[in-house]
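Visitor: 3D, please:
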Amino acid sequence: AKALPAATPAGLVLAAGPLRAEPRDVRVGCRLSDLPEGGLVATGSARRRVQLRELRPDLRFAELRGNIGTRLAKAADFDAVVMAKAALDRLGEHPPVVDVLSCEAMVPQVGQGALAVECRADDGRVCSVLAAIQDPVARREVDAERAFLATLGGDCTLPAGAHAHVRGDTLAMRAVLADGPDGRCHTVVGEDEDGVALGRSLARQLLDTVAW
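Guide: I've put the predicted structure just below:
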């Protein structure tokens, strides 16, 4: 779900989202506390870079893109590589050193760990079939996170993240947005029964705070 446009194109609908996998990021190769001064961390994500810089201003960063196999093959060239835990889990990859980052320390990408099935809005038969794999909790979380990103007017390249989780009858969310790819991170948290309204509200709070 994290690679989908924040706004669903006209004529299409997100018909289903199955049970969500692990939303957190992981650091492969070295734990944060073990990274040397000025350590080189590989990631192609602006969101990850700005948050890691908040934790360790001394770190250096290198671009690393490609599929999971490509990134793991190049891991030895860096002190650490950061990627989504769900990607490793789904491929059955188990690198020797994996440091799982909390959602508080590293707010995930919108929709990270979640799958989404998109189809034509007017295809009632397909929508009905897909309803069988719908997980209501995952859908509620992802809808809230996507509302956040859509209100920002951004996509997965933005130095922003959001993580929502159901807490009883309400939905809690933590969201982050940086001033720019090398800027300071701003974090907001909130809770509401209406997840979409919460996502939009947190986005507006950040837009009022962050200097663009």
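
Visitor: can we go C-alpha only for contacts and neighbour counts from here?
Guide: Will do.

Visitor: so who does the residue nearest in space to the middle of the chain touch?
Guide: Residue closest to the mean C-alpha point of the chain, counted by C-alpha atoms, centre = their mean, is Q109 at 1.3 Å. The contact partners of Q109, by C-alpha atoms under 8 Å, 6 or more residues apart in numbering, come to 2, 47, 156, 160-163.

Visitor: quick one more, to check against the first:
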Amino acid sequence: MQRASLKIGTRGSALALAQAQSVRTALLHSHGLPPQNVEIIPISTQGDRLADRPLDLIGGKGLFTQEIEAALAAGRIDIAVHSAKDMPAVLPQGLHLSVFLPREDPRDAFIGRWVTKLADLPAAAKIGTSSIRRRAQLGRLRPDLQIVLLRGNVQTRLEKLIKEGIDGIFLAYAGLKRLGLSAKATEILPLDRFVPAPGQGVIAVESRKNDKRVDALLAPLNDRKTCIETACERSFMAALDGSCRTPLGAYAQLNGEKLHIHGIILAPNGAIFHEIRTSGALEEAIFLGEQAAAELKARAGAGFFADWKKAE
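Guide: Have a look, this model is predicted:
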């Protein structure tokens, strides 16, 4: 194990590199490896290069993973580190999300320019976001607001808040905390009012299936609670064909032997929504997510997603 060498692939943003460094540090400490034996390889992705268009119109979440997963499949890197919330429901053949680090705070953060709380914004105030989940939930809570496209990394979005006359933006609180920027948040939205993306706050490690050497290195890093909760949320997303074109949120929480999930699906403007709170045994995490999704599909009716997609 002392001679093990590992290459970690990641996007090149400050947050992505910080997350990759967390994995690197955990690997070094878990196995007593010398620092030179675990290397971080930044990889440019199409999603980062096409930062001026809505993701749901140019290919969705996969734009942030394609180049990294190609390097992983080809053996140019040994593992890939991602934000779990950015991972599509379906992964390339031969790859899987094998490890989940302990979850950071999953809530969404509001950063106001003039006011500290979302409720204090005046009518027609401009909110910047690229997430259709956030757009839909904002439409549900504050249909009077103007939503403007805002993409880019955390620092870029914070700069645009000042430079582009936007009144407020939303970011994952976990990302702000990992960058030492938690003080930038002026309000943390409660989970029952603003449901996070599946896997929000979770660092996921993607690897090749049946790679025993890498499996042995990664095993000590996996957090059982986070793994169970994320599996439930991702099964909910997968059952609803979750992508950057689907406004949905899901948050699962393991308490003892009981697993609870709160899921929501919305029309893009938030005017129509359906949500569910249910629970089950932790051993049935995937089934619980699928069951919650099936219940919402039944409530919404067969035309729910088709109707709003036709209207786009």
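
Visitor: give me the TM-score for this pair.
Guide: The TM-score (TM-score structural alignment, normalised by the length of structure 1) is 0.94; 212 aligned residues with a C-alpha RMSD of 1.5 Å.

Visitor: tabulate the contacts of Q109 of structure 1 in TSV, adding columns for neighbour count and distance to R31 of structure 1.
Guide: As requested, the contacts of Q109 of structure 1 are arranged in TSV below (neighbours: other C-alpha atoms under 10 Å; distance: C-alpha to C-alpha, whole Å):
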residue	neighbour count	distance to R31 of structure 1
K2	19	25
R47	26	19
C156	19	25
A160	32	23
G161	26	22
A162	30	23
H163	26	22
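
Visitor: from the residues you listed, which is closest to H94 of structure 1?
Guide: Using C-alpha to C-alpha, K2 is the member of the contacts of Q109 of structure 1 that lies nearest H94 of structure 1, at 22.5 Å.

Visitor: what do we get in structure 2 for the closest one?
Guide: Under the alignment defined by TM-score structural alignment, K2 of structure 1 is paired with K85 of structure 2.

Visitor: V98 of structure 1 too?
Guide: Per TM-score structural alignment, V98 of structure 1 is aligned with T186.

Visitor: just checking, its match touches L118?
Guide: No. If you go by C-alpha atoms under 8 Å, T186 of structure 2 and L118 don't touch, sitting 9.2 Å apart.

Visitor: residue ranges of the strands in structure 2, please?
Guide: Shown for structure 2, the strands assigned by DSSP state E span residues 6-10, 38-42, 79-83, 95-100, 108-112, 126-129, 146-149, 168-172, 187-188, 203-208, 248-255, 258-266, 273-281.

Visitor: helices or strands up against the third one?
Guide: Applying 3 or more C-alpha pairs under 8 Å, 6 or more residues apart in numbering; DSSP states H and E, one finds that strand 79-83 of structure 2 contacts strand 6-10, helix 14-31, helix 66-74, strand 203-208.

Visitor: F78 of structure 1 -> structure 2?
Guide: Using TM-score structural alignment, F78 of structure 1 lines up with I166 in structure 2.

Visitor: got the contact list for that match?
Guide: 113, 125-128, 160.

Visitor: the longest helix out of those in structure 1 vs structure 2, average distance?
Guide: Of all segments of type helix in structure 1, defined using DSSP state H, the longest is helix 136-152. On superposition with structure 2, the mean distance recorded for helix 136-152 of structure 1 (mean C-alpha distance after the TM-score superposition for structure 1) is 0.5 Å.

Visitor: how far does that helix sit from its chain's centre?
Guide: With C-alpha atoms, centre = their mean, to the nearest Å as the basis, helix 136-152 of structure 1 stands 11 Å off its chain's centre.

Visitor: which residue of structure 1 lies farthest from its centroid?
Guide: R125 (31.2 Å).

Visitor: so how many other residues sit close to A74 of structure 2?
Guide: 11 (other C-alpha atoms under 10 Å).

Visitor: that one maps to what in structure 1?
Guide: Counting by TM-score structural alignment, A74 of structure 2 has no partner.

Visitor: who's in contact with G190 of structure 1?
Guide: Neighbouring residues of G190 of structure 1 by C-alpha under 8 Å, 6+ apart: 172-174, 198, 202.

Visitor: for those, which one is nearest L115 of structure 1?
Guide: For the contacts of G190 of structure 1, with L115 of structure 1 as the reference and C-alpha to C-alpha as the criterion, the closest is M173, at 19.0 Å.

Visitor: my read is that E290 of structure 2 contacts A231, right?
Guide: No. With contact defined as C-alpha under 8 Å, E290 of structure 2 does not count as touching A231 (10.4 Å).

Visitor: about what we covered before: and the residue farthest from the centre of structure 1? What does it align with in structure 2?
Guide: Taking TM-score structural alignment, R125 of structure 1 has R213 as its aligned residue in structure 2.

Visitor: for L266 of structure 2, see how far away that match is.
Guide: 43 Å (C-alpha to C-alpha, to the nearest Å).

Visitor: same question, S182 of structure 2
Guide: Applying C-alpha to C-alpha to S182 of structure 2 and L266 of structure 2 gives a distance of 29 Å.

Visitor: which one's more surrounded, those two?
Guide: Per other C-alpha under 10 Å, whichever of S182 of structure 2 and L266 has more neighbours is L266, with 26 against 14.

Visitor: residue in structure 1 matching the more buried one?
Guide: When structure 1 is aligned by TM-score structural alignment, L266 of structure 2 is paired with A178.

Visitor: residues in contact with the closest residue to that match other than its chain neighbours?
Guide: Excluding the flanking residues, the one nearest A178 of structure 1 by C-alpha to C-alpha, 6 or more residues apart in numbering is C185, at 4.2 Å. Counting by C-alpha under 8 Å, 6+ apart, C185 of structure 1 makes contact with 50-51, 54, 176-179.

Visitor: switch the cut-off to 10 Å
Guide: Going by C-alpha atoms under 10 Å, 6 or more residues apart in numbering, C185 of structure 1 touches 47, 50-51, 53-54, 159-160, 176-179, 210.

Visitor: buried subset of those?
Guide: Neighbour-count burial (16 or more other C-alpha atoms under 10 Å) applied to the contacts of C185 of structure 1 gives 47, 50-51, 53, 159-160, 176-179.

Visitor: now those residues as JSON lines including distance to L14 of structure 1?
Guide: Formatted as JSON lines, those follow (distance: C-alpha to C-alpha, whole Å):
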{"residue": "R47", "distance to L14 of structure 1": "25"}
{"residue": "V50", "distance to L14 of structure 1": "30"}
{"residue": "Q51", "distance to L14 of structure 1": "30"}
{"residue": "R53", "distance to L14 of structure 1": "34"}
{"residue": "P159", "distance to L14 of structure 1": "24"}
{"residue": "A160", "distance to L14 of structure 1": "22"}
{"residue": "V176", "distance to L14 of structure 1": "25"}
{"residue": "L177", "distance to L14 of structure 1": "25"}
{"residue": "A178", "distance to L14 of structure 1": "28"}
{"residue": "D179", "distance to L14 of structure 1": "31"}
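
Visitor: cool, thanks, signing off.
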